[in-house]
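*Asks:* need the 3D shape of this:
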Amino acid sequence: MKKILFLFGTRPEAIKMAPLIQCFSNDELFDVKVAVTAQHREMLDQVLHFFNINVDYDLNIMKPNQTLHQLTADLISRITEEILSKESFDFVFVQGDTTTVLAGALAAFYKKIKVVHIEAGLRSGDMLSPFPEEMNRVLTSKLATFHFCPTETSRNNLVAENITENVFVVGNTVIDALFKGLNKIKETSEIELLKQFQQIDFTKKVILVTCHRRENFGEPFQNICEALLDIADLHKNDVEIVYPVHLNPNIKEIAHKKLISSNIKLITPLDYPELIWMMNKSTIILTDSGGIQEEAPSLGKPVLVLREVTERMEGVDAGNAILVGSDKQKIVLETTKLLSNLDYYNSISKASNPYGDGETSENVKLILSKSVFE
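*Replies:* So this is what the prediction gives:
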């Protein structure tokens, strides 16, 4: 039996780790432990509850006004002292590109524990965008023993950096989580969810917006808000814009000040099950989220990516997504084109998803089992 630690701290990480935790926990060859750093406390707890994940170690790391330097140093120290020094682990699983990922990988490396990197090989090509995520994933790739890439493009990125050993293309676990999540939601009455969001007119075409990334703070977010106002004005009678507003004051204060329109609904951040339900009810999604860029194609939803660059170009190349950045004119133009041109809409909504078919977790377990036990 091999002892595995799944280590994560944010809601997106929890979502993408959940199907892996379930998959490995159901196999008698592995002893599974779960540790959270709680970079996203409330949002993380929602996902843990939804997927019934039991936590063995909870660092609850966040402090008011904590700097990136302090967070990184505290994570490395506490992961080492409070988790890795307590038990002998064979593998530490990290997912993605957060500060938890880099700190966890470095702490494991110092203890000579093998690091398994889920969603390996993503690259924007710009070390400052997204910041600090691009740096986190580049350095984690240097520390990891196993690299599980979502696409062939991700694998090629690692090969270009001379990382060729134990590199596997398996798809993205976010699709596994999406399918599991939608199946769980079926157990909840749709009537209950419709009552919860009764302020939204679902007889109209719903445009779901999520925007919260650091690179959109300031002028870019101002431009995005102006684009949303133009879209709302151009499509008053047939479109409802729904925006779960992030709690960060750089976003929240501006959104509530600027986005005043009868067909723009500003709502509180959504729990994961509510979010994927809302995605499924939407016609178009405007987002700067990485996970939603991967999930939306499985639901047949065109995505306009509110970022200047994305490390998920596979979706753009496959025709699932359009990179619009914070360009007001481009956002309005592409949204209007999707709303008015059915052929154009179908060409995007029906493009095949490059991120997998929901079997990624099983693929990861099979590959790791063969590498370890054969």
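*Asks:* alpha carbons only for contacts and neighbour counts from here, please
*Replies:* Fine.
*Asks:* please point out which parts of the helix or strand encompassing residue 24 sit buried.
*Replies:* According to DSSP states H and E, residue 24 maps onto helix 11-25. Residues of helix 11-25 classed as buried: 11, 12, 13, 14, 15, 16, 17, 18, 19, 20, 21, 24 (neighbour count, 16 or more other C-alpha atoms under 10 Å).
*Asks:* and which of those residues is nearest residue 318?
*Replies:* Here the nearest of these to residue 318, counting by C-alpha to C-alpha, is residue 16; it sits at 21.9 Å.
*Asks:* for the closest one, which residues are in contact?
*Replies:* Residue 16 makes contacts with 95, 172, 173, 174, 177, as judged by C-alpha atoms under 8 Å, 6 or more residues apart in numbering.
*Asks:* do I have it right that the third one meets residue 360?
*Replies:* It stands for residue 173. Yes - using C-alpha atoms under 8 Å, residue 173 makes contact with residue 360 at a distance of 5.4 Å.
*Asks:* more neighbours: which of these two?
*Replies:* Legend: neighbour count by other C-alpha atoms under 10 Å for residue 173 and residue 360, higher for residue 173 (29 against 25).
*Asks:* and residue 243, what element?
*Replies:* Assigned by DSSP H and E, residue 243 falls in strand 239-244.
*Asks:* who are the packing partners of that strand?
*Replies:* strand 205-210, helix 219-234, strand 264-267 (3 or more C-alpha pairs under 8 Å, 6 or more residues apart in numbering; DSSP states H and E).
*Asks:* in the very next helix or strand once past that strand, which residues are buried?
*Replies:* Using DSSP H and E, the helix or strand that follows strand 239-244 towards the C-terminus is helix 249-258. Across helix 249-258, burial judged by 16+ other C-alpha under 10 Å covers 250, 251, 252, 255.
*Asks:* following up with a second sequence; could you model it the same way so I can compare the two?
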Amino acid sequence: MTANGRIGGDGMDDTTTVVISSPEELIASIPAMLGFPPGPGSVVVMCGRTAEGGQGPVVRMDVDALLDGAGVSADGVGDRGGEGDGLPGEGGCVPIVGDDGPARGLAQFCSREGVSDVHLVVVHEDCADGYSAGLRAEDAAAAFEYWLGLAGTQVAAAYGVGEFARGAPWVDLFGMLRGTQLDPDSTEIAAVYAYDGRIRAGSRGEIDRLYLARDDEACDVDPHGRGPVRLGGTLAVDRAVGAHEDAVRRLEAGEEPDDDELAQIGRGLLDIAVRDEVYRRLALRGLCDEDGRRLLWWSLARRRPGRERSVALLLLGAAAYFAGSGVHARSALEAAVTADPANSLARLLLHGLEQGLAPERLRRVAAA
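*Replies:* Next comes the predicted model:
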């Protein structure tokens, strides 16, 4: 299979394609592609090409029954998962692990986007060596294979692992192969994402905490009140965008903005026209490592009050979304909504994530 990583530049198609040619490389690439190593109870799905020719997403889903030992098969699934699924064949004996909702939801996405094939990795403790754990991992993979098959998507391969670490075992859940893993830090996709400035974390919770963090002396009192901020005309908007870009350039040169300058920039971003222009430029030219925009938005998110913090988190979340990092995008956008429930653009992007809107499609709309 292939995976895409963005490597910087000014165009809309600034991606490099990484060819993954072995089970060991595919498994070792997952922590970099997700941004953290998924823990037990997870099924990671690497989607192939969509009908439009783009690379499909990498999706992690919780399958609770991998941990709690729920049933592994059921008859007559017409009463499971609600109505309006749009999938045929609701009957007969279906392999499941507890709630089959994650598999059915993924199948709906693959059907809608025309995903032809996927690779699965089931994360379950001892599944590569233990008999019972291995059977449970196989049942989880079989549930995904069943629902994806109804949607016309082939499961090209399914692997089971207990953890992601050099030398840890892996097993082919649908065959006889097994082996040991490569170092997750040694893969080509890990190098591409490191160049792009993506942050690797030890867990999903660590990523959430990253976007919720505040400096000890952060300003928590919003000086702008609750109403909208209007800067008063095109010239004022242009000046605010210029101030933002000037701070970006000085941060890239090693200069730190003081609190007064951060307050000015934060106030400017509360004007919708300023925010939208910064957002549009981000869509045209995504972030790279040591990008001054990233540094500026982190400073605003950690030091400024709720509404300004929310816009900065929105921009960090949009940058992650454009780059295909759904985990970071979700954490940042959820933190943006927490900081300011009225942030409608953050809510809209979260909805796009829920619906599986492709990053390339979002970028094209945002850059228009």
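*Asks:* superposed, how do the two chains score by TM?
*Replies:* Once the chains are laid over each other, their TM-score by TM-score structural alignment, normalised by the length of structure 2 reads 0.26; 168 aligned residues with a C-alpha RMSD of 7.2 Å.
*Asks:* what comes up buried for the strand holding residue 243 of structure 1?
*Replies:* Within strand 239-244 of structure 1, the residues that count as buried by 16+ other C-alpha under 10 Å are 239, 240, 241, 242, 243, 244.
*Asks:* what does stretch 145-152 of structure 2 give?
*Replies:* Buried residues in stretch 145-152 of structure 2 (16+ other C-alpha under 10 Å): 145, 146, 147, 148, 149, 150, 151.
*Asks:* redo those residues as TSV? Include distance to residue 45 of structure 2.
*Replies:* Formatted as TSV, the buried residues of stretch 145-152 of structure 2 follow (distance: C-alpha to C-alpha, whole Å):
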residue	distance to residue 45 of structure 2
145	11
146	14
147	13
148	11
149	14
150	17
151	15
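*Asks:* quickly name whichever of those residues is closest to residue 294 of structure 2.
*Replies:* When these are compared for distance to residue 294 of structure 2 (C-alpha to C-alpha), residue 148 wins out at 38.1 Å.
*Asks:* helix/strand/coil for that closest one?
*Replies:* Here residue 148 of structure 2 is helix, with the state taken from DSSP: H, G, I helix; E, B strand; the rest coil.
*Asks:* ok, it touching residue 107?
*Replies:* Yes - contact criterion C-alpha under 8 Å: residue 148 of structure 2 and residue 107 qualify, at 4.8 Å.
*Asks:* so which helix or strand takes in residue 6 of structure 1?
*Replies:* Per DSSP H and E: residue 6 of structure 1 is located in strand 2-8.
*Asks:* so which bits of that strand are buried?
*Replies:* With burial defined by 16+ other C-alpha under 10 Å, the residues of strand 2-8 of structure 1 counted as buried are 4, 5, 6, 7, 8.
*Asks:* show me what contacts residue 321 of structure 2?
*Replies:* By C-alpha under 8 Å, 6+ apart, the residues touching residue 321 of structure 2 are 328, 329, 359.
*Asks:* err, residue 73 of structure 1, not the other one
*Replies:* Residue 73 of structure 1 touches residue 103, counting by C-alpha under 8 Å, 6+ apart.
*Asks:* which SS class is residue 31 of structure 1?
*Replies:* Three-state call for residue 31 of structure 1 (three-state DSSP): strand.
*Asks:* quick one, what contacts it?
*Replies:* Contacts of residue 31 of structure 1 (C-alpha under 8 Å, 6+ apart): 1, 2, 3, 4, 25.
*Asks:* between helix 219-234 and the strand holding residue 243 of structure 1, find me the angle.
*Replies:* Here strand 239-244 of structure 1 runs at an angle of 150 degrees relative to helix 219-234 (axes from the mean of the first three to the mean of the last three C-alpha atoms, to 10 degrees).
*Asks:* now strand 239-244 of structure 1 and strand 205-210, what's the angle there?
*Replies:* Here the directions of strand 239-244 of structure 1 and strand 205-210 differ by 20 degrees (the same axes, to 10 degrees).
*Asks:* could you pull out the helices for structure 2?
*Replies:* 23-34, 65-68, 101-113, 131-150, 188-195, 204-212, 234-252, 259-269, 272-284, 292-303, 306-322, 326-339, 344-355, 359-367 (DSSP state H).
*Asks:* can you give me the buried ones in the third one?
*Replies:* Taking 16+ other C-alpha under 10 Å as the basis for neighbour counts, the residues of helix 101-113 of structure 2 that come out buried are 101, 102, 103, 104, 105, 106, 107, 108, 109, 110, 111, 113.
*Asks:* switch the residues you listed over to a markdown table; also include distance to residue 207 of structure 2.
*Replies:* Converted to a markdown table, the buried residues of helix 101-113 of structure 2 look like this (distance: C-alpha to C-alpha, whole Å):
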| residue | distance to residue 207 of structure 2 |
| --- | --- |
| 101 | 25 |
| 102 | 22 |
| 103 | 25 |
| 104 | 27 |
| 105 | 24 |
| 106 | 24 |
| 107 | 27 |
| 108 | 28 |
| 109 | 25 |
| 110 | 27 |
| 111 | 30 |
| 113 | 28 |
